[in-house]
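here are the coordinates; sequence isn't available:
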């Protein structure tokens, strides 16, 4: 990689210099797109606009945008980092009390939102007074942007906060996962061979999977194809018409796809990789996908926001004979299975899954007690998930 840095935004800068007119990201619902130059320049303009409005390094800026504004979402994500600020991706389905709780905990200085929020019943202006730190509510993208589109980056250190990801709060109040610039990327910056092939996905942008999908496609020389609204029939038609080579699915979507009347007739031959994650997939559904896409690698995967840029995937050659397994960790990630006393157990014995990445672990933002309860002193994340390793080391 050139010597201008290892920030995620450095990858965007490189792509804009190298493939300025190639399409980086497409919204398939309304057939809009950004080239690398457009993405780079618009994020520079917005970053300058944020700084001009008074956003300082380390300030927290929430992104509260609907899926159909995905191009504004990814531009805002890059711009906030370029301004040296911290992104707070926010679930658009949260209630007003939940938003107030999260944004007060993060002490957000600004919210980037839209005047049209089909997934939300909350008007940010109505709750602004309940969030003392909140100064700016940006609803007009053009008005928030500066006229200067040249390269822009406020200096940040590897250990500086990049994002705060809030959990669903299913077992209590949501916790904010602190993500730093040196552990935000799943794939390191690189100089990819540009293919222009498509990678299709539809995960909400505020999720772990959605955030990973901002920069990962470009790092693999691919165009991101985003479908904000999902139907199985629409997905099948997209694959036929757009001819993507990669796709990402959650099991719920996979179940609908194999049940669609057109599943057995659709031309899915362009796909060579289909990753499945977020929950276990039924073995029968997995087998049906493999049978319909015999030349594709249709594999399980596993990741957690708390684990950092760590992922467990199934090697392609093992997919068919290890249905039900999510695979092996991608180095340098480590995993182990332990008993209630924290001792590592033998193969085939069920225990708690521990995960660890080198370097500084993630932690819960402003919650040292929860951090101590979830990470060991030597950096192992105690996931709370039950699992086992087989005799060959597959999870």
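Received it, and whenever you're ready, just let me know what you need. Worth saying up front: this structure is predicted, and the values here are computed from it rather than measured.

drop to CA atoms for contacts and neighbour counts, all remaining ones
Fine.

give the buried residues for the longest helix along the chain.
Longest helix in the chain, counting residues (DSSP state H): helix 36-52. Residues of helix 36-52 classed as buried under the neighbour-count rule (16 or more other C-alpha atoms under 10 Å) are 36-51.

after that helix comes which helix or strand?
strand 60-64 (DSSP states H and E).

report the inter-axis angle for that next one versus helix 36-52.
Note on geometry: by axes from the mean of the first three to the mean of the last three C-alpha atoms, to 10 degrees, strand 60-64 and helix 36-52 are set 130 degrees apart in direction.

helices or strands up against strand 60-64?
On a contact count with 3 or more C-alpha pairs under 8 Å, 6 or more residues apart in numbering; DSSP states H and E, strand 60-64 meets helix 70-82, strand 86-89, strand 108-113.

at 6 Å instead, please
Here strand 60-64 touches strand 86-89, strand 108-113, going by 3 or more C-alpha pairs under 6 Å, 6 or more residues apart in numbering; DSSP states H and E.

can you list these in a markdown table and add distance to residue 243 and mean neighbour count?
Output for the helices and strands packed on strand 60-64, formatted as a markdown table (distance: least, C-alpha to C-alpha, whole Å; neighbours: other C-alpha atoms under 10 Å):
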| stretch | distance to residue 243 | mean neighbour count |
| --- | --- | --- |
| strand 86-89 | 30 | 26 |
| strand 108-113 | 33 | 23 |
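
ok, which of the ones you listed comes nearest residue 230?
Between residue 230 and the helices and strands packed on strand 60-64, the tightest spacing by C-alpha to C-alpha is seen for strand 86-89, at 21.0 Å.

now that closest one, how far from the centre of its chain.
Distance of strand 86-89 from the chain centroid (C-alpha atoms, centre = their mean, to the nearest Å) equals 12 Å.

and stretch 223-237, by the same measure?
For stretch 223-237, the distance to the chain centre is 17 Å (C-alpha atoms, centre = their mean).

A further structure is provided below for comparison with the first:
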């Protein structure tokens, strides 16, 4: 187990001083400059009274300054707390009460929300540049204790109130190994940063590992298909990670299919279930989307399919990565046989030590022998490939039979007129609970409920077929594109 980690950005500044670390709208920042500005950011925070262990909140869209402050917190020993700019001030206030930051950085788009939080604030578009320019680079701790907290990521709250997941330096290094070995990450790689930085994927897939490796991170801001397509057309990207909604948006862009897509060495996907139909569309373009699975609590990389399996084992999330241990167990905690469905557990250096200030939630998340309960139901085939069946909390019983909503959603998503589906249980006087489907259609014709019932019945047992279908214009979503099912009404 690692005890101390050298100041990663100082070391990279020595090894790759003149190489470009970050790029944003034509602005280039070398590794030496990133190290210096991170030191200046640490001095700026210290001048404002921030000390070791204090929390520093940041509320902004993707930008270079985020990474300067992230590494500045590491140098100082402070804990960064990225805030979800999609939340209203009332929800943000709950997170502020939970982590009690000493200082807030805010982008211009989010200054109104920042003002409502009543914290000492530095405007990233008003004050930050002048203040950093005046601050000394300073001399900060040269070693980062592996178990020290680096930042907190609040869970997206698909099932309820967000919790602050602790990220320490050990997790950062484990994720670097897990994702880096999976995609063959090198110091010559360039990747795009557009997933929101209050989400683990925005930081860790693949931006932070790329910076540790000495590659280039191109900051896009917020996702828009046009600038990403331009990067692809310019052969600027070597690795790519996105959630399914981003892959669909790119597919819909008129120039995407004609771009030189073969320049990207690795295409990764996670954060939400990857529809089979989307995989097939990309297969027609010669692109192997490698489906993966992880959690905020796993750092996040846990599973990622190999490119060789991407087309032949559609639906699989592959095998556990290098520093991740995975088990599938029954309700008694015994390992299940291949092909059987059970609860998915994780352990390893990439797993969080727990939740900020919430010992009860931390105890509930782990088994007595230290395995993280993912809440997911999974199965493993005879070749060791894993498949996510659904969430334990989403499974319901209809007439004595287990129904896994993910299985029904996969069938519905195969219908040509359906873009996406969400299945939840609804009370039923005869069967206890039955499936109720919420449907987002494509731009074409809308199938009738009778047509959808017949489509499902031809592919599913009767007890799995939804008894009702509702059509929506969009779904409430998390930052990763997951549907917030608890926000869907199931009232009769």
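Okay, I see it. This is a predicted model, so every value here is computed, not measured.

got a TM-score for the two of them?
Between these two chains, after superposing, the TM-score reads 0.87 (TM-score structural alignment, normalised by the length of structure 1); 375 aligned residues with a C-alpha RMSD of 2.6 Å.

spatially, what comes nearest to the spatially most central residue of structure 2 if we skip its sequence neighbours?
Closest residue to the average C-alpha location of structure 2: residue 201 at 3.4 Å, with C-alpha atoms, centre = their mean. Using C-alpha to C-alpha, 6 or more residues apart in numbering and skipping the chain neighbours, the partner closest in space to residue 201 of structure 2 is residue 195 (6.6 Å).

and the residue mapped onto that neighbour from structure 1, how many neighbours does it have?
Taking TM-score structural alignment for the superposition, residue 195 of structure 2 sits opposite residue 203 in structure 1. A count of nearby residues for residue 203 of structure 1, using other C-alpha atoms under 10 Å, gives 22.

residue 203 of structure 1 against residue 213, yeah?
No. With contact defined as C-alpha atoms under 6 Å, residue 203 of structure 1 does not reach residue 213; the gap is 8.6 Å.

quick one on the thing from earlier: between the buried residues of helix 36-52 of structure 1, which sits nearest residue 315 of structure 1?
Nearest to residue 315 of structure 1 out of the buried residues of helix 36-52 of structure 1 is residue 36 (C-alpha to C-alpha; 31.3 Å).

from residue 384 of structure 2, how far off is the aligned residue in structure 2 for the closest one?
The equivalent of residue 36 of structure 1 in structure 2 is residue 31 (alignment by TM-score structural alignment). Using C-alpha to C-alpha, to the nearest Å, residue 31 of structure 2 is found at 40 Å from residue 384 of structure 2.

tell me the gap between stretch 421-431 of structure 2 and the middle of its chain.
Per C-alpha atoms, centre = their mean, the centroid offset for stretch 421-431 of structure 2 relative to its chain is 29 Å.

what range in structure 1 matches it?
Taking TM-score structural alignment, stretch 421-431 of structure 2 hits no residues over in structure 1.

what are the buried residues along that stretch?
Residues of stretch 421-431 of structure 2 classed as buried: 421-426 (neighbour count, 16+ other C-alpha under 10 Å).

alignment lookup: residue 319 of structure 1 to structure 2.
Under TM-score structural alignment, residue 319 of structure 1 pairs with residue 310 in structure 2.

now residue 368 of structure 1
Aligning on TM-score structural alignment places residue 368 of structure 1 opposite residue 359 in structure 2.

what's the burial count for that match?
11.

so how far is residue 141 of structure 2 from the closest residue to residue 76 of structure 2 other than its chain neighbours?
Distances taken as C-alpha to C-alpha, 6+ apart place residue 42 nearest to residue 76 of structure 2, at 5.7 Å, with adjacent residues excluded. Counting by C-alpha to C-alpha, the separation of residue 42 of structure 2 from residue 141 of structure 2 is 11 Å.

likewise residue 104 of structure 2?
For residue 104 of structure 2 relative to residue 141 of structure 2 (C-alpha to C-alpha), the value is 23 Å.

and what of residue 19 of structure 2?
Distance of residue 19 of structure 2 to residue 141 of structure 2, given as C-alpha to C-alpha: 24 Å.

residue 230 of structure 1 should be in a helix, yeah?
No. Counting by DSSP: H, G, I helix; E, B strand; the rest coil, residue 230 of structure 1 falls outside a helix, being coil.

all helices for the stretch 151-300 of structure 2, in order.
Using DSSP state H, counting those that start in this stretch, the helices found in the stretch 151-300 of structure 2 span residues 169-183, 200-204, 207-213, 225-233, 244-252, 276-284.

can I get those helices in TSV with distance to residue 468 of structure 2?
Shown next, in TSV, are the helices of the stretch 151-300 of structure 2 (distance: least, C-alpha to C-alpha, whole Å):
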stretch	distance to residue 468 of structure 2
helix 169-183	41
helix 200-204	35
helix 207-213	43
helix 225-233	35
helix 244-252	25
helix 276-284	24
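
many thanks, we can stop here.
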